[in-house]
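**Q** what would the 3D arrangement of this be:
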Amino acid sequence: MSQYIPTLDYYSNGLPLVCTMYASSECYFGVNLNPLCKPCDVAYTLIPSMAYFEFLPVCRNNGISNSIAIPRSLNEKEQQELVDLVDVKLGQEYELVVTTYAGLYRYRVGDVLRVAGFKNKAPQFNFVCRKNVVLSIDTDKTDEVQLQNAVKNAVSHLMPFDARLTEYTSYADTTTVPGHYVLYWEISQNGTIPIPPSVFEDCCLTIEESLDTVYRQNRVFEAIGPLEIKIVDAGTFDKLMDYAISLGASINQYKTPRCVKFAPIVELLNSRVVSSFFSPKCPKWTTPGLKQWSNVID
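**A** Next up, the predicted model:
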């Protein structure tokens, strides 16, 4: 939800944004003992009596699982890797696993958490991302955090035109050769100056420059095609929400997916595209012992 913080700050005129608790439909997990802290500093203290909590270590170097559906059960190897609440390590990231009073046994919630500290002996966690949000074409794996940071860097190009990003999602398009990342952007503009195509091209390149070295290496060697931004009509993401609800999604728990793979959703988004733009060149990529590879193909 960090994308919405600048908008909330703008309309609330500096009022504090309070994040009180961490919970899901499975059970309540923990509370924020410092509710007036900045959203970027929020850490939730897990309450041991809410459920039996276990943690599956996450290796960030290997990326986040690229499955569209989160596997809810653990295999035998993963069960052996589980860490108890009292044994988590500061700074380590874990996938949350719960056993609840309602009968769920070692159920994977699908959230990735980072140990931020301790209150007495109770660990405190930052919410990092959902485990199933990922873009991947080749050997690259771009998770929700990387994507959000890249988009945040790119939207700065819109500020001179009094425009802001209302909503976005992404799609790994493998119908092209090579495949490429597609970002669907819904833009709100208060200014009257049209946004030149070159600005959106700069946004594309900024996103690519913000992604990790594996992605940039694949781009330089043409294993991945230029990133594409598709601008969609106002109200597109409202229609996306309506479609999800028509399929049975809960309206009070709906969140805009940051990555889409379901064909009807991609078709809906493509039907609302008003313009599209591609990255004008390859991002910079360096490797130890070799000169910088930048725009080699160009």
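
**Q** from here on, contacts and neighbour counts on C-alpha atoms
**A** OK.

**Q** check the contact between Ser188 and Tyr168; I expect there is one.
**A** No. The criterion here is CA atoms under 8 Å, and Ser188 misses it with Tyr168 at 11.9 Å.

**Q** check which residues of the biggest strand by length in the chain are buried.
**A** When the chain is parsed with DSSP state E, its longest strand is strand 107-119. Neighbour-count burial for strand 107-119, counted by 16 or more other CA atoms under 10 Å, picks out 107-117.

**Q** Tyr11: how many residues sit nearby?
**A** 9 (other CA atoms under 10 Å).

**Q** cool, Val220 as well?
**A** Neighbours of Val220 (other CA under 10 Å): 22.

**Q** picking that back up, kindly reformat the buried residues of strand 107-119 as JSON lines containing distance to Val151.
**A** As requested, the buried residues of strand 107-119 are arranged in JSON lines below (distance: CA to CA, whole Å):
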{"residue": "Tyr107", "distance to Val151": "32"}
{"residue": "Arg108", "distance to Val151": "28"}
{"residue": "Val109", "distance to Val151": "26"}
{"residue": "Gly110", "distance to Val151": "23"}
{"residue": "Asp111", "distance to Val151": "21"}
{"residue": "Val112", "distance to Val151": "20"}
{"residue": "Leu113", "distance to Val151": "22"}
{"residue": "Arg114", "distance to Val151": "22"}
{"residue": "Val115", "distance to Val151": "25"}
{"residue": "Ala116", "distance to Val151": "25"}
{"residue": "Gly117", "distance to Val151": "29"}
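
**Q** another one to check against the first:
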Amino acid sequence: MSIRVDDSFLDSAGATDELAADARAGLTSTAKSLPPRWFYDARGSELFEQITDLPEYYPTRTETQILQAHAGDIAAAAPVETVIELGSGSSTKTQLLLDAWQRTGTLRRVITLDVSASALAEAAVALSARYPTVEVQPVRADFTRHLDGLAKSGRTAVVFLGSTIGNLDPAERAAFFGAVRSALDPGDVLLLGTDLVKPAEILVPAYDDAAGITAAFNLNVLQVLNRELGGDLPIEAFDHRAVWNPADERIEMRLRAGREIRARLDRIGLDVHFDAGEELLTEISSKFRRDGITAELAMAGLNLTHWWTDPAGYFALSLSQ
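**A** As a prediction, the model looks like this:
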């Protein structure tokens, strides 16, 4: 079975243009950075799936436990016809929700949205086989920009699992929540996964595992730059770092240059220079407290109505209208 991925929002050419723009802006800044969405080529998506199974990486298994315990409660609180999953990846956890929503008898349509065409295609085949009476529509798009173009029908749940919301800084989160609010009709809901603040000795290993899978995932973004933009960045010259920033309550993933580096992204004519020890910020992963996320949602006109967490208080799922 094959299912066509809708790439009308973000096709391969458009994605390359956006990568070029992000590379030019981020690699010429005083504090170098790249958006984390460029992790997720086929290899990056595969590595992330491996990360979710690591013993140090608690978010996936903890969120799964919450879904196993409360998917029925979520479906009962918000029986919907359409589910829009943002940053869907493999959609494995989402199946717990879809099972519960299908039992309500209302589910008609699932829209999966991701930047990785390969992950979308693979997940769509699995979902179509599991839910033959449900329309599955994979859409290659950027959830920060393309929500208003999605054609939803009936009561809708926007599902954003995995604490990907933590990859956005406060201004980006405010813009995202505003876009979600604009896309929702009365009665629609947002189901949001948030990783909660906890001790650094638990947090840091989740982003710097002993097997080195997260390091490979982080370094893979340099391979993406080299492949897509004709670069010669020496990947072996960079080291992976995961740092807890207590002031902003977030993990920061960085790549540190082990020596002075001069490279070129030939397809965009960009010369890149790193001093020895200079770092490239590749991801932030903010951690949340209930009162803080409630306030952020409220600022966008979203009312948090339900909150589910695990016994240790590591992770939370919230439902907002």
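
**Q** TM-score of the superposed pair?
**A** The TM-score (TM-score structural alignment, normalised by the length of structure 1) is 0.30; 160 aligned residues with a CA RMSD of 6.8 Å.

**Q** now the angle between strand 107-119 and the next helix or strand along the chain from the longest strand of structure 1, please.
**A** Downstream of strand 107-119 of structure 1, the first helix or strand assigned by DSSP states H and E is strand 122-130. Angle of strand 122-130 of structure 1 versus strand 107-119, following axes from the mean of the first three to the mean of the last three CA atoms, to 10 degrees, is 130 degrees.

**Q** helices and strands around strand 122-130 of structure 1, which ones?
**A** strand 44-46, strand 107-119, helix 144-154 (3 or more CA pairs under 8 Å, 6 or more residues apart in numbering; DSSP states H and E).

**Q** that older thread, neighbour count: Ser188 and Tyr168 of structure 1, which is higher?
**A** Tyr168 (23 against 14).

**Q** helix or strand for the closest residue to Arg262 of structure 2 other than its chain neighbours, which one?
**A** Closest residue to Arg262 of structure 2 apart from its sequence neighbours, by CA to CA, 6 or more residues apart in numbering: His273 at 4.7 Å. Using DSSP H and E, His273 of structure 2 sits in strand 270-274.

**Q** try Leu191 of structure 2
**A** strand 189-195.

**Q** if we can go back for a sec, CSV for the helices and strands packed on strand 122-130 of structure 1, including distance to Ile231 of structure 1?
**A** Output for those, formatted as CSV (distance: least, CA to CA, whole Å):
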stretch, distance to Ile231 of structure 1
strand 44-46, 36
strand 107-119, 30
helix 144-154, 14
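
**Q** among those, which is nearest Val182 of structure 1?
**A** Judged by CA to CA, the one of those that comes nearest to Val182 of structure 1 is helix 144-154, at 11.6 Å.

**Q** sec struct for His70 of structure 2, please.
**A** Classification of His70 of structure 2 using DSSP: H, G, I helix; E, B strand; the rest coil returns helix.

**Q** wait, what's in contact with it?
**A** Trp308 (CA atoms under 8 Å, 6 or more residues apart in numbering).

**Q** now it: how far from Ala157 of structure 2?
**A** According to CA to CA, to the nearest Å, His70 of structure 2 stands 16 Å off from Ala157 of structure 2.

**Q** also Leu192 of structure 2?
**A** Leu192 of structure 2 is 10 Å from Ala157 of structure 2, by CA to CA.

**Q** same check, this time on Ala200 of structure 2
**A** 33 Å.

**Q** and Glu296 of structure 2, by the same measure?
**A** Applying CA to CA to Glu296 of structure 2 and Ala157 of structure 2 gives a distance of 19 Å.

**Q** who has more neighbours, those two?
**A** Neighbours per residue (other CA under 10 Å) separate Glu296 of structure 2 from Ala157, with Ala157 holding more: 26 against 17.

**Q** now name the helix or strand holding the more buried one.
**A** Assigned by DSSP H and E, Ala157 of structure 2 falls in strand 156-160.

**Q** which helices and strands sit right next to that strand?
**A** strand 82-86, strand 189-195.

**Q** those strands in structure 1, which residues are they?
**A** Using DSSP E, the strands of structure 1 run over 21-23, 28-31, 44-46, 52-57, 83-84, 93-99, 107-119, 122-130, 134-135, 142-143, 163-173, 180-189, 228-232, 273-278.

**Q** wait, which of the ones you listed is closest to Glu76 of structure 1?
**A** Nearest of the strands of structure 1 (CA to CA): strand 52-57, 12.3 Å.
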